[in-house]
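>>> Sharing a model prediction with you, sequence too.
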Amino acid sequence: MNKFTPDEVIAATRLWLDKAVIGLNLCPFAKAVQIKQQIRYVVSEATSEEALLADLLHELQFLQKADAEEVETTLLIHPGVLTNFLDYNDFLEVADAAVGELDLEGELQVASFHPDYQFADSDADDIDNFSNRSPYPTLHLLRESSIEKAVEAFPDAANIYEHNIETLRALGHEGWKKLWV
């Protein structure tokens, strides 16, 4: 059983989105979909990888069929499974395979966020990792067409990663902690 209610999980995720992702401009595309209320927040009750995979398959199909004007993207938050980052990271291959299994490659993709996110070849406490650290393990389902439009509208999209690293390094661990006070 999860320690928090789905409403509390969504509230924490929204706060993270507001303060970190949008507030620090880690994703310049997030603000527009948030303002238009086109983000679908789904809290999975899964306690096993198999149950999470079933939820992921359902949400991929839902997003594919949904009108993009109503649901642009989905955050599938799963606080009860894959809380260990290495297990989560391994599951990302399963998530990518699910996209392929549903024949959605080129249409949808899965981005990853986790409380203990760690880029390859980085130390666990590197501030750079915080660009992908969320309150709970989260699979972010995105439309490829939306990414293409966003990149067209934001010509420096290839530099987002570098901008995020600069922002987080300037903020530092103390600045990150102050965001949540």
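It's in.

>>> rest of the way, CA atoms for contacts and neighbours
Noted.

>>> most centrally placed residue in this protein?
Geometric centre of the chain, nearest residue: His140, 3.9 Å, by CA atoms, centre = their mean.

>>> Next one: that residue from Leu57, what distance?
13 Å (CA to CA, to the nearest Å).

>>> same question, Gln38
20 Å.

>>> ditto for Asp123
Asp123 is 33 Å from Leu57, by CA to CA.

>>> Neighbour count for these two, which is higher?
Each of Asp123 and Leu57 has its neighbours counted (other CA atoms under 10 Å); Leu57 has more, 16 against 11.

>>> Name all residues that make contact with that one.
Taking CA atoms under 8 Å, 6 or more residues apart in numbering, we find Leu57 in contact with Ala98, Val99, Leu102.

>>> What about the first one, how many residues nearby?
It refers to Ala98. 20.

>>> what does Ala20 give?
Neighbours of Ala20 (other CA under 10 Å): 22.

>>> repeat for the one 3 residues further on
With neighbours defined by other CA under 10 Å, the count for Gly23 comes to 15.

>>> Now do the helices in the chain.
Using DSSP state H, the helices found in the chain span residues 6-16, 30-35, 49-65, 85-101, 144-153, 160-179.

>>> got JSON lines for those, with distance to Glu107 too?
Converted to JSON lines, the helices of the chain look like this (distance: least, CA to CA, whole Å):
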{"stretch": "helix 6-16", "distance to Glu107": "25"}
{"stretch": "helix 30-35", "distance to Glu107": "18"}
{"stretch": "helix 49-65", "distance to Glu107": "8"}
{"stretch": "helix 85-101", "distance to Glu107": "9"}
{"stretch": "helix 144-153", "distance to Glu107": "5"}
{"stretch": "helix 160-179", "distance to Glu107": "22"}
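
>>> try this one side by side with the last:
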Amino acid sequence: MALRAPRMSMDPMPSAPNPVSKLWGEWTDIEVKAATVIWVNRLVIGLDLCPFALASMPGLRVVVSSAMDKEQALDTLAEEMGYLAETPKDKPATTLVVFPPALFDKEQNVTMMLKGLEDPAEGEGRMGSLSPGEDNLAAPAMEVRMKGEIMAEDGGAAPVAAMENFVAEETQLGEEEGVKEQFFNEVEVDEEELRAESNFANFMEMAYEAIALSQDLFGDDAASEMLLLTFHPNSTFSSVPFDPADFALRSPFPTVHLLRGVDIRKAEESCERRNSTTEEIAMRNEARLRGMGYRELVEMLGDIYVRAKGVTA
């Protein structure tokens, strides 16, 4: 039986005002914080996925990043690491840094795949970089979008009744063009799935750089080190498709959890006193989530967006 999460304020520990970048779209700073705290309450604490989460809540900061590119995202993380490092060690302190999903989006990926088939030199290299930046934010002349639209050459959105019509026009030019026809006929292009996988991969790429940054800034000494945990709406580490266990690392928005080494040590000592290990906790989490099922967890995460949208305080 799931534990009932305690009532908590939307922002347990106030963080400095942070203007939301245009990458957040219609989501406000307050709504993003609300969604994040609801997620912590309902999934992390409510399902007892982390036995130490409740005790750390008084020192929790939720920071909504206004980063427009990867470098700004890393700067935000470095700043929050510095804040945690300066907090007295006898007080719990941890930060959730929440990033806009669009920061890690590469809607032009399908277009680059097409261009790569036409001209490998043109497609090469452009798919491997994080999308933010003035040049990358500009829409390409022909861009396949999630909602069955393509970008017309004038930059406006032009609806298409079926992707097949567009492909047919592009694949009637002879044997060489048959490569494209084979690509689209044999591989069903699921734009939403492609975008989600790419978004998660880009987020993890940034997270790995952040881990290296934390090593450079604070080293691995127990008294000063910083540890990073990653959460994402599309976190997928299981080899089993649609594995409910993946929800142990899924969150409403791409999120990096910053923790101090000293607090991790305290958590490990607490485990030892309970004759438990972090591995056993992970196994219990997997069993609990699989017992709930994928559909129920998808609905729980979806309900968080509904509850958070429109929150004003």
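Cool, the structure landed. Nothing here was measured: the structure is a model prediction, and the numbers come from that model.

>>> What would you report as the TM-score here?
Superposed pair, TM-score by TM-score structural alignment, normalised by the length of the first structure: 0.91. Supporting alignment: 178 aligned residues with a CA RMSD of 1.7 Å.

>>> coming back round to it: what's the closest of the helices of the first structure to Arg133 of the first structure?
helix 6-16 (9.1 Å; CA to CA).

>>> Compare the closest one with the second structure and give me the mean distance after superposition.
Following the fit onto the second structure, the mean deviation recorded for helix 6-16 of the first structure is 0.5 Å by mean CA distance after the TM-score superposition for the first structure.

>>> Distance-wise, check the residue lying closest to Ser122 of the first structure once chain neighbours are set aside relative to Glu45 of the first structure.
Setting aside the residues directly before and after it, Ser122 of the first structure is nearest to Asn129 in space (CA to CA, 6 or more residues apart in numbering), at 7.9 Å. Remark: distance between Asn129 of the first structure and Glu45 of the first structure (CA to CA) = 26 Å.

>>> and these two? which has more neighbours close in?
Between Asn129 of the first structure and Glu45, Asn129 has the larger neighbour count (other CA under 10 Å), namely 22 against 17.

>>> give me the number of residues near the counterpart of Thr36 of the second structure in the first structure?
Residue correspondence to the first structure (TM-score structural alignment): Thr36 of the second structure is matched to Thr13. Neighbour count of Thr13 of the first structure, defined by other CA under 10 Å: 19.

>>> Please apply the same query to Ala150 of the first structure.
Neighbours of Ala150 of the first structure using other CA under 10 Å come to 15.

>>> residue in the second structure matching it?
Checking TM-score structural alignment: Ala150 of the first structure goes with Ala267.

>>> swap in Gly172 of the first structure?
So, by TM-score structural alignment, Gly172 of the first structure is matched to Gly293.

>>> residue contacts, its match?
Counting by CA under 8 Å, 6+ apart, Gly293 of the second structure touches Pro244.

>>> Now render the contacts of Leu57 of the first structure as a markdown table, adding distance to Ile165 of the first structure.
As requested, those are exported to a markdown table (distance: CA to CA, whole Å):
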| residue | distance to Ile165 of the first structure |
| --- | --- |
| Ala98 | 30 |
| Val99 | 29 |
| Leu102 | 34 |
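
>>> Closest to Leu168 of the first structure out of those?
Val99 (31.3 Å).

>>> which ones are touching the closest one?
Taking CA under 8 Å, 6+ apart, one finds Leu57, Leu60, Glu105, Leu108, Gln109 in contact with Val99 of the first structure.

>>> cutoff 10 Å now
Residues in contact with Val99 of the first structure (CA atoms under 10 Å, 6 or more residues apart in numbering) are Leu56, Leu57, Leu60, Gln61, Glu93, Glu105, Gly106, Glu107, Leu108, Gln109, Val110, Leu141.
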